[in-house]
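**Student:** Got a sequence here, can you model it:
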Amino acid sequence: MRNLPWCHPRPLVPSSKPSHDGDRRKQISVRGIAGLGDVAEVRKSFNRHLHFTLVKDRNVATPRDYYFALAHTVRDHLVGRWIRTQQHYYERDPKRIYYLSLEFYMGRTLQNTMVNLGLQNACDEAIYQLGLDLEELEEIEEDAGLGNGGLGRLAACFLDSMATLGLAAYGYGIRYEFGIFNQKIVDGWQVEEADDWLRYGNPWEKARPEYMLPVHFYGRVEHTPDGVKWVDTQVVLAMPYDTPVPGYKNNTVNTMRLWSAKAPNDFNLQEFNMGDYIEAVLDRNLAENISRVLYPNDNVRKNCYEKSFGADPYPIPMHAGHCQSARTETSKSVLQVAIQLNDTHPALSIPELMRILVDVEKVDWDKAWEITKKTCAYTNHTVLPEALERWPVSMFEKLLPRHLEIIYALNQMHLDRVAALYPGDIDRLRRMSVIEEGDCKRINMAHLCVIGSHAVNGVARIHSDIVRNSVFKDFYELEPEKFQNKTNGITPRRWLLLCNPGLADVIAEKIGEGFITDLSQLKKLLEFIDNETFIRDVAKVKQENKLKFAAYLEEQYKVKINPTSMFDVQVKRIHEYKRQLLNCLHAITLYNRIRCNPSKSFVPRTIMIGGKAAPGYHMAKMIIKLITSVGEVINNDPYVGDKLKVIFLENYRVSLAEKVIPAADLSQQISTAGTEASGTGNMKFMVNGALTIGTMDGANVEMAEEAGEENLFIFGMRVEDVEALDRKGLVYNAREYYESLPELRQAIDQISSGFFSPRDPGCFKDVVNMLMYHDRFKVFADYEAYIKCQGQVDQLFMDPREWTRKVIRNIACSGKFSSDRTITEYAREIWGVEPSATAIPPPNLPRN
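**Tutor:** Below you'll find the predicted structure:
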């Protein structure tokens, strides 16, 4: 064997890894005990895949080959369960749930699969015996970054919970060839690079060309005696790729089906026959561009082709899979299906389902509309007006003419009903119309979702109240029974067991393992809030996580930080409403205080901010530049030393979140009250033992209720205060705050004068101008309260025992924020199904 570093038979293993030789740390029950048979089987399967699947031996294999061999080994344990699960659904014929989302931000799959199958210790031991390191192999896997942020990551958590709860559920989305861009920071500026996540292949997916479906565009509509026909269309084929989604130790493996655009063989055949071969091939590429890249704007209108492609295939397989009988069975079979629309992105599923029922299956229009509404439900994810999608009618006329006809007809039915209930109220009709008149006639996709669904939900209680009382007030008055709340949640498998095994072990020692599938059992930890041993163990785990992350930062970012400092973390998409600028102003204020009195004792703090800005979002990119510029000045000031560091975490993604969240002491959730629908990062920090500094916004409100407001650092305006500022005569005046708060004025003057950008003094003029004259999110109004609250954070951090007691209380009270609880509520109150507590029998695996 060649003497390669990854081929050493017994490499040096970090002390944090599980014990194999007796002198290393013994693992407790949450990761299970590696049986000798399991270890031998994994080792044998690994070598088999290296030889037969990858066609390599240990002399020439690379670390990536070893990752793929392990991935195929773990996948083998999925396949039998996957097939058995689908057989089980076929035999029992339960109601199917189709979760439609244009984004599934899955991250890495290997470790999550090992955790859910209970294989992690066996794989760790087997890989160690082979002279390799499991953590190093896990790091080779590319993140499946098929989402922009919270919405896509929520969808991933929901898939995990639906499988764990035994629901017959399917995630439907688009298989983007390029996911969310890789972010590089060059001279302080964000630079986007393509995320070619499929470059080396994806061992987890299975192409299903036999289930390829046609998706129609353009053409014209003919109304004939035999019904409506959509003719002369251009066809793009939708090729499905299936990925297994395992539940936690229940033998259930559900399916995420992602669609890829393929040009049919006869695409532009006319040009081909005329000899224009190159043109014909290039046009094929145009068709396939539909699923080429994730559109990287989370709060603006997405690529129209992408969305119409994404919506079109969804109902077809649902219908085909359950309509084996004659046309008369259509209504019965479709009602065996629930479709959940994850925001407005898949809104076209409503007219598409109508088209299939009316045009293809010849169902009566009124009956088809009844079926569609009973089948579809809509989740709203935002209250920002610019994020509520509106599509030009002129685009629809060309691209999807039959769908436009259906939308017009549905809107007329809807407005007739409104007019009958509110005669003469023309303003109400205008507000509630799906079609918005004006210079550019547009379709309001959120209104389409509301009228076409039997249930509409927000994603946190405060958000759902805003949806009822403001965003969809007229619709709520019309159909109050339709509106619900479903507070978001996170899966405890990935966001505790996987990313923070040390904390999971400490918890399991006290209350057992039941919390992994019933997070409410964390309440039992309240009994140990004054237990000195438990306090010490929780604090020790946090410090170990901080040391590990500090080492990661030093290796990856070449930045040395003080691991005993407070890790103050804000990681999320960069957006004005999330107010990374408020965090930045606090960093500048701390810096000025240290510079003013360098001999004074300060609580050492490492401020970490991470997130991607949409490529076309100028202000978000300027915010990143400001953060990096402030960090460059502070981090290189000898007067500051280790008292304060400002780090921008480049290329924030799921795998980085799994490292930084367990290490965080303080979680920044500081959006303007009434703007963040829910947030899920706030929940991840809470369950991993970080204390929250935040406004009463989104799920922060319910977190404060669960743990007690005194156990979070709550500051600033409430929703009613923001609304009061927005009323006529009480206009938000940033200059008043600027002139009355000396520390704020000093910070703004420094930014404006070029103190943080000496080579380009006018660099941040747009940022200052926005803050002073055009700030919709009222940063200055909360500055004073925020700075004062940060002083309370410092004071508590100086008392490690009391800090850790509050950490334990927060962990103990985080049980509500499990996606298992959220999905159980969706199942019972929207989809009309009951989660199954019974595990599917294990498969009869074929013998070699």
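**Student:** When you work out contacts or count neighbours from here on, use the C-alpha atoms and nothing else.
**Tutor:** Noted.
**Student:** Break down the stretch 551-700 of the chain into its helices, ranges please.
**Tutor:** For the stretch 551-700 of the chain, the helices defined by DSSP state H, counting those that start in this stretch occupy 580-596, 618-635, 654-663, 681-687, 700-707.
**Student:** Next, the buried residues of the longest one.
**Tutor:** Counting neighbours by 16 or more other C-alpha atoms under 10 Å, one finds that the buried residues in helix 618-635 are 619-635.
**Student:** coming back round to it: and R805, which of the helices of the stretch 551-700 of the chain is closest to it?
**Tutor:** Closest to R805 of the helices of the stretch 551-700 of the chain is helix 700-707 (C-alpha to C-alpha; 11.8 Å).
**Student:** How far does that closest one sit from its chain's centre?
**Tutor:** Here helix 700-707 is found 21 Å from its chain centre; the criterion is C-alpha atoms, centre = their mean, to the nearest Å.
**Student:** Equivalent analysis for stretch 654-667, please.
**Tutor:** Distance of stretch 654-667 from the chain centroid (C-alpha atoms, centre = their mean) equals 15 Å.
**Student:** this one next, for a side-by-side:
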Amino acid sequence: MRKKSNSPVLSNSNNTATAIKVEDDRTGMSRETLKRAFLDNLFYIQGVDQSNASKYDYYVALAYTIRDRLLHRFLKSVETYKKNNDTKLVCYLSAEFLMGRHLGNNLVNLDIYQEIKTVIKELDLDLEELLEEEPDPGLGNGGLGRLAACFLDSLASLEIPAIGYGIRYEFGIFHQLIRDGWQAEVPDNWLKFGNPWELARPDESVEIKLGGHTQNYHDNQGNFKVSWIPDRVVMAIPHDTPVPGYKTNTVNPLRLWKAEASESFNFDAFNAGNYDRAVEEKINSETISKVLYPNDNTPAGKELRLAQQYFFVAASLQDLIRIHLKNNPSLDNFHDRIAIQLNDTHPAIAVAELMRLFMDEHGMGWEQAWSITQQTLCYTNHTLLPEALEKWSVSLFEKLLPRHLEIIYRINHFFLEDIRSWYPGRDDLVDQLSLIEEAEEQKVRMANLACVGSHAINGVAALHTELLKKDTLKAFAFLSPDKFFNKTNGVTPRRWILLSNPALSQLVTEKIGDSWLKDLSQMKALEKYADDSDFGQQWRDIKKANKETLAQYILKTQGIQVDTNSIFDVLVKRIHEYKRQHLCVLHIITLYNRLKRNPDLDIYPRTFIFGGKAAPGYFMAKLVIKLINSVGEVVNKDPDIRGRLKVVFMPNFNVSLGQKIYPAADLSEQISTAGKEASGTGNMKFAMNGALTIGTLDGANIEIREEAGEENFFLFGLTADEVYQRKAEGYYAMDYYEGNEELKGVIDSIKDGYFSHGDTELFRPIVDSLLYDDPYMLLADYHSYIECQKQVAITYRDQKKWTKMSILNSARMGKFSSDRTIREYCNEIWNAKSVKINLES
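**Tutor:** Sure, this is the predicted structure:
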């Protein structure tokens, strides 16, 4: 890339102001103003000019140029919300916000992507190269954080007053390396060079109490009161990131909290020569926001996790009360002005904290505080796995949050009194509903706390919500069926089509206009082109170009040459046994064994692409990653295969990598055991970009199949009801192994060390799990999966048919825009309305 322009106008940044036409509006959108601002920021913020600027310098200069244009809208949005007394603010509390890179998305939403591309090109620079310089903040683990990011985008695009609250983790989800086929975790130091998008707001910091004890007293009016005397206080420092809507003036904040010590330096300790103790409080306090999801296998790890959750919830609720009291004389109407959504159980402590703030800090009585708390809070459940429903020991609560434990006990007392009076003799109901689990070690059930303290409970796909009511939260559904809603997840088409797949976006816009980006249901108009041969060819050309781009990236990063004429068969998501990445591996080995028996077999070439991270302490998931890489090592090098099968594991799957992969996929693997996946959002991103789905009737797959049409979906496997039934009757995996010769050969090849250099012990845990337990019923679904994959290959040979199916999949995915999801939340749960932002007023 050339770093110095030969243009006399631009050769000296000191002359920029006089060489380029000066405009009164320093945040204007004209090409000249953008160019001047970019060069000014390069010089005055980065302290370099074009003769010695690095790519990163250029990126930062461009980031500040765009941020300046967001701030006008940001401040106007805040000002408008303050002036409008009946505005209802939506507050999204989430431990994760997997936002992805900001620069490209902000250019798209400000509708200046092409203008900036031209400006950058005129300076002999490449915008795509500058976009790659931005770190991808890993402030989330997967779907939960990605959903939160999509929701913030849709809230701003729909002009809904909103704020996202979370933690400004210094280190996000680990950076994944693959060493000898194994996952290796290294720190994700995304803040190493700073963050040009955020605005620190130290003047709005709040104090967070931890530990200590409570003290009872009576106030001057004789009212019983409780005071919490902490043993330490941590400061929460807010950092705001502007989140713009698409082609709107609305810019809402994502407010992330950083932990700091209230007194960061102990002079007495320092002067006494105890240098470690002098900074001990600073280190201990900052640990709270140091890393996403610290390992909780130890007591110290558990305490840190709970401290993290309380830290961001307590800071956010104090902030909301401050915001409310600026425009309202009291907290009596708090629930009319603020809706708080709890994104899973991580922020469930908000129930007790809001009660504490109302009563202990603002003098409210119990009944009023409880009524307002319930009317304010809403709870989204994201899991059907019992182990994912958080529980914290009572002893940990006593140590860290003594006042909250008292409040939880009192909530539970009144709640269970009601249950016993309504349903006498139903001890089973009492046991299921209690906020306290009476086991060997008493624990606080955070999901139960969230259910009791919220006026709305929702699942994230139709099947998921039904299974919540039928099983996971059955007792609460029996007690309050009117509390339960379904809000099927969605993703933003701006990032996941427009930014990720510009060629496809341009083709769609040429045919039906651009309003589909604000109303994805309009994509349905593409159906009339499904049989148009010219349109079909254009559709295929775009897919081929996307595959070639990904193939080049794979070659560059992994050193693997892949055939772009092959089926790009993709499975990218968090690595977990229930997501069944190893079922896909069984298919690869099946095809491999067939080719080994008959090298001249007519088999359609496939490139299997995997990506995803395993939790650091999840041994089986990490072993699955090793298995994928070990199978790839054998298959990719075997001359008998002649390149017809390739296996690629792409390390460090994140938002940016997803933007490369989804548009290039032919086949989307959504193969979790039916009844285990809450929803999924990757399945939506694939389908929007024209990939066909092979999947079970699980999560949002069911609704994707309903929308796309049964004939445009490759279905296999047991249903959720059949899974429950088989397990109830007694499921014996060995019966499937003994009864299917091909499956037996596949398992035996793993067991006998064929893919582990003769080591028969390496993959024994996977083999033993499959043969003697198989909790996720891979072997029961194996035959159905293999037969379905055969149908995939047959269909792909008929490119005209495949293309039509692909077009119809994209055209019919309107339901899965996060705009639709947010509209449903606004209308049915939050009672929130849009507010227009007028920049001229």
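**Student:** ok, back up a step: so which of the helices of the stretch 551-700 of the first structure is the most surrounded?
**Tutor:** Mean neighbours per residue, mean count of other C-alpha atoms under 10 Å, is largest over those for helix 681-687, with a mean of 27.
**Student:** what about it, how far off from the second structure?
**Tutor:** Aligned to the second structure and superposed, helix 681-687 of the first structure gives a mean residue distance of 0.2 Å (mean C-alpha distance after the TM-score superposition for the first structure).
**Student:** and the nearest residue to F483 of the first structure once chain neighbours are set aside, what is it in contact with?
**Tutor:** Nearest residue to F483 of the first structure, sequence neighbours excluded (C-alpha to C-alpha, 6 or more residues apart in numbering): V456, at 4.9 Å. Neighbour list for V456 of the first structure: A377, Y378, T379, N380, V450, K482, F483, Q484 [criterion: C-alpha atoms under 8 Å, 6 or more residues apart in numbering].
**Student:** Which position in the first structure pairs with R812 of the second structure?
**Tutor:** Using TM-score structural alignment as the criterion, R812 of the second structure maps onto C813 of the first structure.
**Student:** helix or strand for the aligned partner of D283 of the first structure in the second structure, which one?
**Tutor:** Counting by TM-score structural alignment, D283 of the first structure corresponds to E281 in the second structure. Applying DSSP states H and E as the criterion places E281 of the second structure in helix 280-286.
**Student:** starting at the chain centroid, how far to that helix?
**Tutor:** For helix 280-286 of the second structure - counting by C-alpha atoms, centre = their mean - the centre lies 29 Å from the chain centre.
**Student:** likewise stretch 679-687 of the first structure?
**Tutor:** Mean-position distance between stretch 679-687 of the first structure and its chain equals 12 Å (C-alpha atoms, centre = their mean).
**Student:** The helix or strand containing H447 of the first structure vs the second structure, mean deviation?
**Tutor:** Secondary structure assignment for H447 of the first structure, by DSSP H and E: helix 445-451. Mean deviation of helix 445-451 of the first structure relative to the second structure after superposition (mean C-alpha distance after the TM-score superposition for the first structure): 0.2 Å.
**Student:** coming back round to it: pull out the buried positions in the helix holding E281 of the second structure.
**Tutor:** So for helix 280-286 of the second structure, counting by 16+ other C-alpha under 10 Å, buried means E281, K282, I283, S285, E286.
**Student:** ok, those residues vs L504 of the second structure, which is closest?
**Tutor:** Minimum distance to L504 of the second structure across the buried residues of helix 280-286 of the second structure is 45.1 Å, recorded for E286 (C-alpha to C-alpha).
**Student:** against the second structure, where does stretch 65-74 of the first structure fall?
**Tutor:** Alignment of stretch 65-74 of the first structure against the second structure: residues 57-66, by TM-score structural alignment.
**Student:** after superposition, how close is that stretch to the first structure?
**Tutor:** Relative to the first structure, stretch 57-66 of the second structure is 0.8 Å off (mean C-alpha distance after the TM-score superposition for the first structure).
**Student:** Off-centre distance for that stretch?
**Tutor:** 26 Å.
**Student:** so is W228 of the second structure in a helix, a strand, or just coil?
**Tutor:** Under DSSP: H, G, I helix; E, B strand; the rest coil, the three-state class of W228 of the second structure is strand.
**Student:** Trace it over to the first structure, please.
**Tutor:** Per TM-score structural alignment, W228 of the second structure is aligned with W230.
**Student:** which one is its match nearest to, not counting chain neighbours?
**Tutor:** Nearest non-adjacent residue to W230 of the first structure (C-alpha to C-alpha, 6+ apart): V221, at 4.6 Å.
**Student:** and the one you found, what pairs with it in the second structure?
**Tutor:** So, by TM-score structural alignment, V221 of the first structure is matched to T214.
**Student:** give me the number of residues near the nearest residue to F713 of the first structure once chain neighbours are set aside?
**Tutor:** Excluding the flanking residues, the one nearest F713 of the first structure by C-alpha to C-alpha, 6+ apart is I693, at 4.4 Å. I693 of the first structure sits with 22 neighbouring residues when counted by other C-alpha atoms under 10 Å.
**Student:** I'd say I693 of the first structure and N682 touch.
**Tutor:** No: the pair I693 of the first structure / N682 is not scored as a contact, 9.7 Å apart, by C-alpha atoms under 8 Å.
**Student:** which residues do those two both contact?
**Tutor:** In terms of C-alpha under 8 Å, 6+ apart, I693 of the first structure and N682 are both contacted by the residues S667, Q668, Q669.
**Student:** Report the contact partners of the last one.
**Tutor:** Taking C-alpha under 8 Å, 6+ apart, we find Q669 of the first structure in contact with Q570, K578, N682, T692, I693, G694, T695, N700.
**Student:** Am I right that P423 of the first structure sits in a strand?
**Tutor:** No: according to three-state DSSP, P423 of the first structure belongs to no strand; its state is coil.
**Student:** counterpart of it in the second structure?
**Tutor:** Checking TM-score structural alignment: P423 of the first structure goes with P424.
**Student:** The helix or strand encompassing N457 of the first structure vs the second structure, average distance?
**Tutor:** Element membership of N457 of the first structure, judged by DSSP H and E, is strand 456-458. For strand 456-458 of the first structure, the mean distance to aligned residues of the second structure following superposition is 0.1 Å (mean C-alpha distance after the TM-score superposition for the first structure).
**Student:** Let me know the next secondary structure element after that strand.
**Tutor:** helix 461-466.
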